[in-house]
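**Student:** Prediction below, plus the sequence it came from.
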Amino acid sequence: MTAIISAAELSDALAGPRPPVLLDIRWQLAGPNLRPEYEAGHVPGAVYVDLDRELAGPAGSGGRHPLPDVEEFGAVMRRAGVTSGRPVVVYDGGLGWAAARAWWLLRWTGHEDVRVLDGGLAAWTAAGGELSTDEPVPAEGDFRPKPGAVGLLTADEAAELAGEGVLLDARAGERYRGDVEPIDRVGGHIPGAVSAPTTENVGPDGRFLPAPELRARFAALGAADARPVGVYCGSGVSGAQQVLALEIAGIPAALYAGSWSEWSSDPARPVATGPKP
């Protein structure tokens, strides 16, 4: 099973005998939630999930988007109709960051059949998909999260991986270099980390590059041999999209969910600046 699904494949799946649970994860950084956009039109049958409130815990020393309480996350997913034996498709309205966060959380907590709509809502409408303003009330799901199914890094493990494996920084290059830092305490990167902006994982239409192109991209960054691979970003959201891109490329990777917002909050942790690891 691939980690992404095209708009045409989703349309077929929704018309089939075992339609997936649909989750709308539209989100914007440092702004109000996008429920009004969901209410104005969404893929028929989709349930809105608020990333800031339901896919993250309260901001603090663990970062701006620390992992949610596992039991609370499970309750949110069950209310959305998520069931262990039924496929799930998640989508957002952008580059796949928010959808990938939901994908990663479900995979990390043990759901085995989760995919991201490639290209998001724009791909759905471009393919002729209809939108609905009806808000479904799904039957309660039975999903019970069991964390640990995919890799998760602590700050210390991320630092170790930067020296012994490949740690990819998914933020924009100017934040990696420390030229600017609009959000967190200080600019720069984890010493040893390699700059790998998520914008380079997708084409102009917002769809992921083909798997061979992604493999070549990550090979050029050093993630092509048997060394372990990890990813971080600003707060564990765009980094999930990088983990998804690596999955498409056939490269397993762990996520440092606390990411730069956690790392940089501790003045005792080292910070590197400039274009080199």
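**Tutor:** That came in fine, so what should we check first?

**Student:** make it CA atoms for all contacts and neighbour counts henceforth
**Tutor:** Fine.

**Student:** distance of residue 22 from residue 172?
**Tutor:** Between residue 22 and residue 172 the distance is 30 Å, computed by Cα to Cα, to the nearest Å.

**Student:** more crowded one of these two?
**Tutor:** residue 22 (25 against 17; other Cα atoms under 10 Å).

**Student:** How about the contacts made by the more buried one?
**Tutor:** 45, 46, 47, 88, 89, 90, 91 (Cα atoms under 8 Å, 6 or more residues apart in numbering).

**Student:** so is it in a helix, a strand, or just coil?
**Tutor:** strand (DSSP: H, G, I helix; E, B strand; the rest coil).

**Student:** rewinding a little: and which of the contacts of residue 22 is nearest to residue 180?
**Tutor:** Residue 180 lies nearest to residue 91 out of the contacts of residue 22, by Cα to Cα, at 30.0 Å.

**Student:** quick revisit: any chance of a markdown table for the contacts of residue 22, columns distance to residue 118?
**Tutor:** Compiled in a markdown table, those are given as follows (distance: Cα to Cα, whole Å):
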| residue | distance to residue 118 |
| --- | --- |
| 45 | 18 |
| 46 | 16 |
| 47 | 18 |
| 88 | 14 |
| 89 | 10 |
| 90 | 10 |
| 91 | 8 |
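
**Student:** give the contact list for the spatially closest residue to residue 145 that is not a sequence neighbour.
**Tutor:** Nearest residue to residue 145, sequence neighbours excluded (Cα to Cα, 6 or more residues apart in numbering): residue 109, at 4.7 Å. By Cα under 8 Å, 6+ apart, the contact list for residue 109 reads 145, 146, 147, 148, 149.

**Student:** Highest neighbour count among those?
**Tutor:** Busiest of the contacts of residue 109 [other Cα under 10 Å] is residue 145, holding 22 neighbours.

**Student:** That residue and residue 71 touch, don't they?
**Tutor:** Yes: here residue 145 reaches residue 71: they are 7.3 Å apart, a contact under Cα atoms under 8 Å.

**Student:** Could you list which residues are in contact with the closest residue to residue 257 other than its chain neighbours?
**Tutor:** Take residue 257 and drop its neighbours on the chain: the residue closest to it by Cα to Cα, 6+ apart is residue 236, 4.4 Å away. For residue 236, the contact set (Cα under 8 Å, 6+ apart) comprises 65, 66, 101, 255, 256, 257, 258, 259.

**Student:** helix/strand/coil for residue 236?
**Tutor:** coil.

**Student:** From residue 69, how far off is it?
**Tutor:** 15 Å.

**Student:** one more structure, for comparison:
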Amino acid sequence: MTHLVSVSDLSELLAAGVPVRLLDVRWRLDRPEGRPDYLEGHLPGAVYVDLDRELSAHGRPEEGRHPVPPIEALERAARRWGLRDGDVVVAYDDVKSIAAARAWWLLGRAGVDVRVLDGGLRAWVAAGHPLESGDVAVPKGDAHLTDTTAGVIDIDEAAAFPEAGVLLDVRAPERYRGDVEPLDPIAGHIPGAVNLPTLVHVAPDGTLRDPDELRAAFAEVGITADTPVAAYCGSGITAAHTALALEEAGIAARVFPGSWSEWSNTRGRPVARGILPAGDVASG
């Protein structure tokens, strides 16, 4: 089963009158507020989703920068977006589906039939399809979401994970090595984690690479269909994108939502630096 929908398939669904709820998840690290871009132009009928406020919770620093929101809060947000039980949901963004994958990961775990628009808004525009401007008001939905811990590991499980499987650090190599850390208090990586940046899985046109290419990339770091694998990033956003790539490759994926932001804010956690998984370890 694919977790993606192509621009052509989405266009056909909409032209056939199939009810599809479109979620515009415009967000990126250097410009987290995506609403202005959404108001300028979005897929017709799409509702704006605020990643920082609706797809994340906020608490103590040791919980990370983007903790998973309580299921009650996510359900309230889903109803604001107009989601009803049984809806087909398509999430998209304008930066390589990184933010859209967060919506896919959260909603899919909660029982929603959700897909990511492959290539996002840019692919939609490149195919010659129209955008509309302004806000979209929709009737309140009645979706019931399911609370689950499936596919999630906590900080202690992340620490032990390299002993039984592959823990993927999907950040940029310079952050993994500990050369720089622009957002969190300590630079480096979780001891034993292997670096495979999530953007490796994105083709030049912004779509996800095909399953064979994805499997080849994962195999280079020792991951096959039977390998226990979990991903983390800076704060749990791009790790969801790697989870999407893993699922498309036919590999079961788990995510450490607190990621490096939780690890680096938790006293006593060891920190590895350098190009090797074990690295030069220091106390956190």
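**Tutor:** That came through fine. For clarity, every value in this text was computed on a predicted model and none was experimentally measured.

**Student:** ok so, going back, out of the contacts of residue 236 of structure 1, who's nearest residue 185 of structure 1?
**Tutor:** Nearest member of the contacts of residue 236 of structure 1 to residue 185 of structure 1, counting by Cα to Cα, is residue 259, at 12.8 Å.

**Student:** could you list every residue that touches the closest one?
**Tutor:** Residues in contact with residue 259 of structure 1 (Cα under 8 Å, 6+ apart) are 63, 155, 232, 233, 234, 235, 236.

**Student:** possible to save these as a markdown table with distance to residue 115 of structure 1?
**Tutor:** Below are the contacts of residue 259 of structure 1 laid out as a markdown table (distance: Cα to Cα, whole Å):
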| residue | distance to residue 115 of structure 1 |
| --- | --- |
| 63 | 26 |
| 155 | 28 |
| 232 | 21 |
| 233 | 21 |
| 234 | 23 |
| 235 | 22 |
| 236 | 18 |
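
**Student:** Who wins on neighbours among these?
**Tutor:** Among these, residue 232 has more neighbours than the rest - 32 neighbours, counting by other Cα under 10 Å.

**Student:** ok, that one to residue 198 of structure 1 distance?
**Tutor:** Residue 232 of structure 1 is 11 Å from residue 198 of structure 1, by Cα to Cα.

**Student:** Also residue 113 of structure 1?
**Tutor:** Distance from residue 113 of structure 1 to residue 198 of structure 1, by Cα to Cα: 24 Å.

**Student:** So these two - more neighbours on which side?
**Tutor:** Legend: neighbour count by other Cα under 10 Å for residue 113 of structure 1 and residue 198, higher for residue 198 (22 against 18).

**Student:** got the residue ranges for the strands in the stretch 101-250 of structure 1?
**Tutor:** Ranges of strands within the stretch 101-250 of structure 1 are 114-117, 152-153, 166-169, 194-195, 229-232, based on DSSP state E, counting those that start in this stretch.

**Student:** Out of the ones you listed, flag the one nearest residue 222 of structure 1.
**Tutor:** Across the strands of the stretch 101-250 of structure 1, closest to residue 222 of structure 1 is strand 166-169 (Cα to Cα), at 6.7 Å.

**Student:** Mind giving me the packing neighbours of the closest one?
**Tutor:** Packed against strand 166-169 of structure 1, as judged by 3 or more Cα pairs under 8 Å, 6 or more residues apart in numbering; DSSP states H and E, are the following elements: strand 194-195, strand 229-232.

**Student:** who touches the first one?
**Tutor:** By Cα under 8 Å, 6+ apart, the surrounding residues in contact with strand 194-195 of structure 1 are 166, 167, 168, 169, 170, 171, 173, 176, 221, 275, 276, 277.

**Student:** just checking, the last one touches residue 177?
**Tutor:** No: no contact is recorded between residue 277 of structure 1 and residue 177 when judged using Cα under 8 Å, the distance being 9.3 Å.

**Student:** who are the neighbours in contact with the closest residue to residue 207 of structure 2 other than its chain neighbours?
**Tutor:** In space, and not counting its chain neighbours, residue 207 of structure 2 is closest to residue 119: 4.2 Å by Cα to Cα, 6+ apart. Going by Cα under 8 Å, 6+ apart, residue 119 of structure 2 touches 6, 7, 96, 97, 205, 206, 207, 208.

**Student:** 10 Å instead, please
**Tutor:** Residues in contact with residue 119 of structure 2 (Cα atoms under 10 Å, 6 or more residues apart in numbering) are 4-7, 92-97, 126, 202-208.

**Student:** Turn the buried ones among those residues into a named PyMOL selection, would you?
**Tutor:** Only the buried entries of those go into this PyMOL selection, using 16 or more other Cα atoms under 10 Å:
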select buried, resi 4+5+6+7+92+93+94+95+96+97+202+206+207+208
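
**Student:** Tell me the counterpart of residue 244 of structure 1 in structure 2.
**Tutor:** The equivalent of residue 244 of structure 1 in structure 2 is residue 244 (alignment by TM-score structural alignment).

**Student:** Near that match, how many other residues are there?
**Tutor:** Around residue 244 of structure 2 there are 29 residues (other Cα under 10 Å).

**Student:** Next up, the contacts around it.
**Tutor:** 2-4, 97-98, 101-102, 104-105, 115-116, 198, 201, 208, 238, 250-253 are the contacts of residue 244 of structure 2 under Cα under 10 Å, 6+ apart.

**Student:** Please report how far it lies from residue 116 of structure 2.
**Tutor:** Applying Cα to Cα to residue 244 of structure 2 and residue 116 of structure 2 gives a distance of 9 Å.

**Student:** shared neighbours of those two, which are they?
**Tutor:** 2, 3, 4, 97, 98, 101, 102, 104, 105.

**Student:** List buried residues within the residues you listed.
**Tutor:** Using 16+ other Cα under 10 Å as the burial test, these include 3, 4, 97, 98, 101, 102, 104, 105 as buried.

**Student:** Just confirm residue 263 of structure 1 contacts residue 234, I think it does.
**Tutor:** Yes: Residue 263 of structure 1 lies in contact with residue 234 (Cα atoms under 10 Å); the separation is 9.4 Å.

**Student:** For these two, list the residues in contact with both.
**Tutor:** In contact with both residue 263 of structure 1 and residue 234: 63, 184, using Cα under 10 Å, 6+ apart.

**Student:** got the contact list for the equivalent of residue 221 of structure 1 over in structure 2?
**Tutor:** In structure 2, residue 221 of structure 1 lines up with residue 221, judged by TM-score structural alignment. Contact analysis of residue 221 of structure 2 by Cα under 10 Å, 6+ apart lists 166, 168, 194, 195, 196.
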